[in-house]
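Chemist: sequence first, predicted model second:
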Amino acid sequence: MHVLALCWKRKSLLAIEVLWRWLAGTPLLLLLSYELFRLWRQIEAPLAATGILDQFSLAEPMKGAVLVANAFGILWPPALHLLLWFAPLALAVSSFASGFGRNVVLRRYDPVLAWRPVTLVALQLLRIGMFVGSYLLWFVAVRWAGANSLRGVEPDLVSYSIWVICLSLGIFTLWALLSWVFSIAPLIAIVEGRGIASSLLRSLRLGSLKGKLVEVNLVMGIVKLALIVLAMVFSATPLPFESVVNGWPLYAWWILVTLLYCVASDYFQVARTIAFVEFLRAGVESDPALHASSSLKNS
């Protein structure tokens, strides 16, 4: 609560966080929207010819699976072409913006903290790369489950569903365990003045600090979930008045709710980051060896 109050008083921290996120995200979003519109214009007629738009029904799973497969065969080649150049661009822009933007926010909070944007960019690239790798692993695993359970005259849908659920939970758990290292390492680099490899190794040896950091992360995760629920509630408030509020006024309301959600999410992200920094500082100051090493590196 103390950190939340501090962030509320120092609104420049939120302003900088929103600025670097939106300066990086808005052009990427506009570019992606333009490319998706172009892609849709190319595949609209072939996609409609498959029947996926008007014949798909969950009541007929086998027919639906055929329709989805036919639609995927049309959609995948142009979508893959788009991903091959847009994904690396988005990865580079988001990592660069995150590295410099996050460092600026923390230096605004306390100028004593180290200026290590290049280290933060590299760690963010590594984190996003691992995140994308987890999705690719999930995709490969689900395809393997399909190849083993759905081949033959009588596809085994029950076995396929079990495999998908188990593999999804397993990969999600694996990422949850690994993502912690890549999330805390950039803050360790700033607080303790470490390099890339040293920050990653230090994030594996947090000792008693880990419980406190996990607690903050859990609380902020609950807050994010509450924000999503509130955004959904506010988005649905005009629906009882749909005879009066429809068209562009309704879209404008949804855009406003989305923007407010993004600002609130950024605010709690700043609070989470500063809370992490303060806990890490407390851990460094309580350990004489780490405190001396950190002071030497920062000097």
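Modeler: Received it, and whenever you're ready, just let me know what you need.
Chemist: only C-alpha atoms from now on, for both contacts and neighbour counts.
Modeler: OK.
Chemist: correct me if wrong: N298 contacts R194.
Modeler: No. With contact defined as Cα atoms under 8 Å, N298 does not reach R194; the gap is 9.1 Å.
Chemist: neighbour count winner among these two?
Modeler: Per other Cα atoms under 10 Å, whichever of N298 and R194 has more neighbours is R194, with 23 against 15.
Chemist: nearest residue to that one in space, please, no chain neighbours.
Modeler: Excluding the flanking residues, the one nearest R194 by Cα to Cα, 6 or more residues apart in numbering is I188, at 7.0 Å.
Chemist: what's near enough to touch L67?
Modeler: Contact partners of L67, counting by Cα atoms under 8 Å, 6 or more residues apart in numbering, are 50-52, 56.
Chemist: give the ChimeraX command for selecting the buried subset of the residues you listed.
Modeler: Command for ChimeraX, covering only those of the contacts of L67 found buried under the criterion 16 or more other Cα atoms under 10 Å:
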select :50,52,56
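Chemist: what about the residue nearest to R194, distance to I228?
Modeler: From I188 across to I228, the span is 29 Å (Cα to Cα, to the nearest Å).
Chemist: got it, and C262?
Modeler: Relative to I228, and taking Cα to Cα, C262 is found at 10 Å.
Chemist: ok, back up a step: and the strand or helix carrying the residue nearest to R194, how far from the chain's centre?
Modeler: Per DSSP states H and E, I188 falls inside helix 157-192. The chain centre lies 12 Å from the centre of helix 157-192; the measure is Cα atoms, centre = their mean, to the nearest Å.
Chemist: please enumerate the helices of the stretch 151-299 of the chain.
Modeler: For the stretch 151-299 of the chain, helices defined by DSSP state H, counting those that start in this stretch occupy the ranges 157-192, 196-203, 209-236, 248-286, 288-298.
Chemist: list the buried residues of the third one.
Modeler: Using 16+ other Cα under 10 Å as the burial criterion, the residues of helix 209-236 that qualify are 210, 213, 216-217, 220, 224, 227, 231, 235.
Chemist: how many residues are close by R205?
Modeler: When neighbours are counted by other Cα under 10 Å, R205 registers 11.
Chemist: cool, and L83?
Modeler: Using other Cα under 10 Å, L83 has 13 neighbouring residues.
Chemist: OK, contacts around it?
Modeler: Residues near L83 by Cα under 8 Å, 6+ apart: none.
Chemist: would you map the helices across the stretch 1-150 of the chain?
Modeler: For the stretch 1-150 of the chain, applying DSSP H, counting those that start in this stretch gives helices covering 2-9, 11-50, 61-109, 117-149.
Chemist: can you redo those as CSV with distance to V277?
Modeler: What follows is the helices of the stretch 1-150 of the chain, written out as CSV (distance: least, Cα to Cα, whole Å):
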stretch, distance to V277
helix 2-9, 11
helix 11-50, 14
helix 61-109, 9
helix 117-149, 14
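Chemist: what's the closest of the ones you listed to V284?
Modeler: Nearest to V284, of all the helices of the stretch 1-150 of the chain, is helix 61-109, at 17.3 Å by Cα to Cα.
Chemist: take this one as well and set it beside the first:
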Amino acid sequence: METTGVPVRGTQSFVRTLSECWHRPSLTALEVLWRWVYGVPALWSVWHWVYPVVMAAGVDWGALQGMTILDPMAAANTLGQAIALVAPPVSAVLRWLAPVLVVVWIVVSSVGRTWMLRRADSRLQSRVGTVMVLQAIRMGALAVSFWIWFVLLEAAAGATIVRPVAAGQEPNLVGYCAASIVTTLGLFVLWGVGSWALSVAPLLAMLRGLGVVDSLRAAFRVGELRSKLVEINLVMGIVKIALIVLGMVFSACPLPFESVTTTGFMVIWCAGVSLLYFVGSDFFHVARLVAYLELWRTFQTNELGGNGISR
């Protein structure tokens, strides 16, 4: 983007978009609404179907509560025993529950996101079916990234813990932690660099009335926009991490006063912090999509017509 001949970074335009979204709270409200339309029934489903199975698995909850970071190997052994008890019955439930939740998420998120984006810019076309397919593709890519992450962590555990223990040596816990951090950050950066196209494709479908294949093709052919979209996507990833850290900090604020607080208060406090986190996360999700839309409108004015989002 350029203003009076001076190049503007993607994050500079993103700051302006944050201000615009802040002054349009209805966009965040719509995002929160459709997410909770899905989230509340999903949480109830997990509570109704998964929680009873976990409670009936015969887990030694006392041993779990007695774990300490001072003895990580014993803690890992306790966790392993609990997972061995819980995994088979939970897997049996998730084999049918998880696909249902994923399909419902794709449908609800596509409808809700279309609703929110058309509120942001009334010129966008309603392409719910196309957005559903694109959302399914994005979910598939995300699942693959988590699978790769798990495989790499499993390989790191084998090299630093399992094989040394089998050989009668001390496990290299520091090496495993280092490998876990590097692997997680590396995949995080790769996802930030590559996933922007999967977020832009639904926008292009609504902007141009494109189908699934044409939307994906156009998303990967954005020319000079690519660096700015990647920049915004990476910044959004950092913001998500910052929100998680802030949530953890605020959740821990009452701990120094635990001698004078009740369990009920702690539950209410943590629930309130969680709600604030979700609202903040939804706000930045909205800001990212609106920023993508603003950038595309700015760079493609001759082709698409207009500039900026409509009020």
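Modeler: Sure, I can see it. Everything numeric in this text was worked out from a predicted model, so none of it was measured.
Chemist: coming back round to it: which strands and helices sit next to the helix holding I188 of the first structure?
Modeler: Packed against helix 157-192 of the first structure by the contact rule (3 or more Cα pairs under 8 Å, 6 or more residues apart in numbering; DSSP states H and E) you find helix 117-149, helix 196-203, helix 248-286, helix 288-298.
Chemist: in TSV: the ones you listed, plus distance to V66 of the first structure.
Modeler: Listed next are those as TSV, based on distance: least, Cα to Cα, whole Å:
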stretch	distance to V66 of the first structure
helix 117-149	14
helix 196-203	46
helix 248-286	34
helix 288-298	60
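Chemist: closest to L4 of the first structure out of those helices?
Modeler: The minimum distance between L4 of the first structure and those falls on helix 248-286, with 5.8 Å, by Cα to Cα.
Chemist: picking that back up, tell me who's in contact with the residue nearest to R194 of the first structure.
Modeler: Counting by Cα under 8 Å, 6+ apart, I188 of the first structure touches 194, 199, 202-203, 277, 280.
Chemist: for these, which ones persist in the second structure?
Modeler: Retained in the second structure: 194, 199, 202-203, out of the contacts of I188 of the first structure (criterion both residues aligned by TM-score structural alignment, their matches' Cα atoms under 8 Å).
Chemist: between C262 and I228 of the first structure, which contacts overlap?
Modeler: Here C262 of the first structure and I228 share no contacting residue, scored by Cα under 8 Å, 6+ apart.
Chemist: hang on, the earlier thing: distance to L6 of the first structure added to the helices of the stretch 151-299 of the first structure, as TSV?
Modeler: Listed next are the helices of the stretch 151-299 of the first structure as TSV, based on distance: least, Cα to Cα, whole Å:
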stretch	distance to L6 of the first structure
helix 157-192	19
helix 196-203	26
helix 209-236	16
helix 248-286	8
helix 288-298	25
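Chemist: among these, which is nearest N70 of the first structure?
Modeler: N70 of the first structure sits nearest to helix 157-192 of all the helices of the stretch 151-299 of the first structure, at 19.0 Å, using Cα to Cα.
Chemist: and the closest one with helix 61-109, angle?
Modeler: 10 degrees (axes from the mean of the first three to the mean of the last three Cα atoms, to 10 degrees).
Chemist: so what's the alignment partner in the second structure of I184 of the first structure up against?
Modeler: By TM-score structural alignment, I184 of the first structure lines up with V200 in the second structure. Contacts here follow Cα under 8 Å, 6+ apart; on that basis V200 of the second structure touches 219, 289, 292.
Chemist: so who does the last one touch?
Modeler: Okay, so that is Y292 of the second structure. Y292 of the second structure sits next to 200, 229 when contact means Cα under 8 Å, 6+ apart.
Chemist: need the counterpart of it in the first structure.
Modeler: Counting by TM-score structural alignment, Y292 of the second structure corresponds to F276 in the first structure.
Chemist: quick one: its match from S57 of the first structure, how far?
Modeler: Separation of F276 of the first structure from S57 of the first structure (Cα to Cα): 48 Å.
Chemist: go on, G25 of the first structure?
Modeler: Distance from G25 of the first structure to S57 of the first structure, counting by Cα to Cα: 36 Å.
Chemist: equivalent analysis for L150 of the first structure, please.
Modeler: 20 Å.
Chemist: what about the aligned residue in the second structure for E285 of the first structure, how many residues nearby?
Modeler: Alignment note (TM-score structural alignment): E285 of the first structure maps to T301 of the second structure. Applying other Cα under 10 Å, we find 13 residues neighbouring T301 of the second structure.
Chemist: M206 of the second structure now?
Modeler: Around M206 of the second structure there are 22 other residues, counting by other Cα under 10 Å.
Chemist: what number of residues lie near the closest residue to it other than its chain neighbours?
Modeler: Residue nearest to M206 of the second structure in three dimensions, not counting chain neighbours: Q125, with 4.7 Å by Cα to Cα, 6+ apart. The local packing of Q125 of the second structure (other Cα under 10 Å) involves 18 other residues.
Chemist: who are the contact partners of A231 of the first structure?
Modeler: Neighbour list for A231 of the first structure: 257-258, 261 [criterion: Cα under 8 Å, 6+ apart].
Chemist: would a markdown table of the residues you listed with neighbour count be doable?
Modeler: What follows is those, written out as a markdown table (neighbours: other Cα atoms under 10 Å):
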| residue | neighbour count |
| --- | --- |
| V257 | 18 |
| T258 | 17 |
| Y261 | 18 |
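Chemist: out of those, which comes closest to V18 of the first structure?
Modeler: Using Cα to Cα, the contacts of A231 of the first structure come closest to V18 of the first structure at Y261, 11.7 Å.
Chemist: residue furthest from the geometric center of the first structure?
Modeler: For the first structure, the largest distance from the centre (Cα atoms, centre = their mean) belongs to V153, which lies 40.3 Å off.
Chemist: can you pull the contacts of it?
Modeler: With Cα under 8 Å, 6+ apart, V153 of the first structure has no contacts at all.
Chemist: just the one 10 residues further on next, same as before
Modeler: When contacts are counted by Cα under 8 Å, 6+ apart, W163 of the first structure is found next to 142, 145.
Chemist: and it, how far is that from E215 of the first structure?
Modeler: Per Cα to Cα, W163 of the first structure is found 32 Å from E215 of the first structure.
Chemist: can you get me a residue count around Q42 of the first structure?
Modeler: Q42 of the first structure: 13 surrounding residues under other Cα under 10 Å.
Chemist: what's the closest of the contacts of V200 of the second structure to A92 of the second structure?
Modeler: Once Cα to Cα is applied, the member of the contacts of V200 of the second structure that ends up nearest A92 of the second structure is L289, at 36.9 Å.
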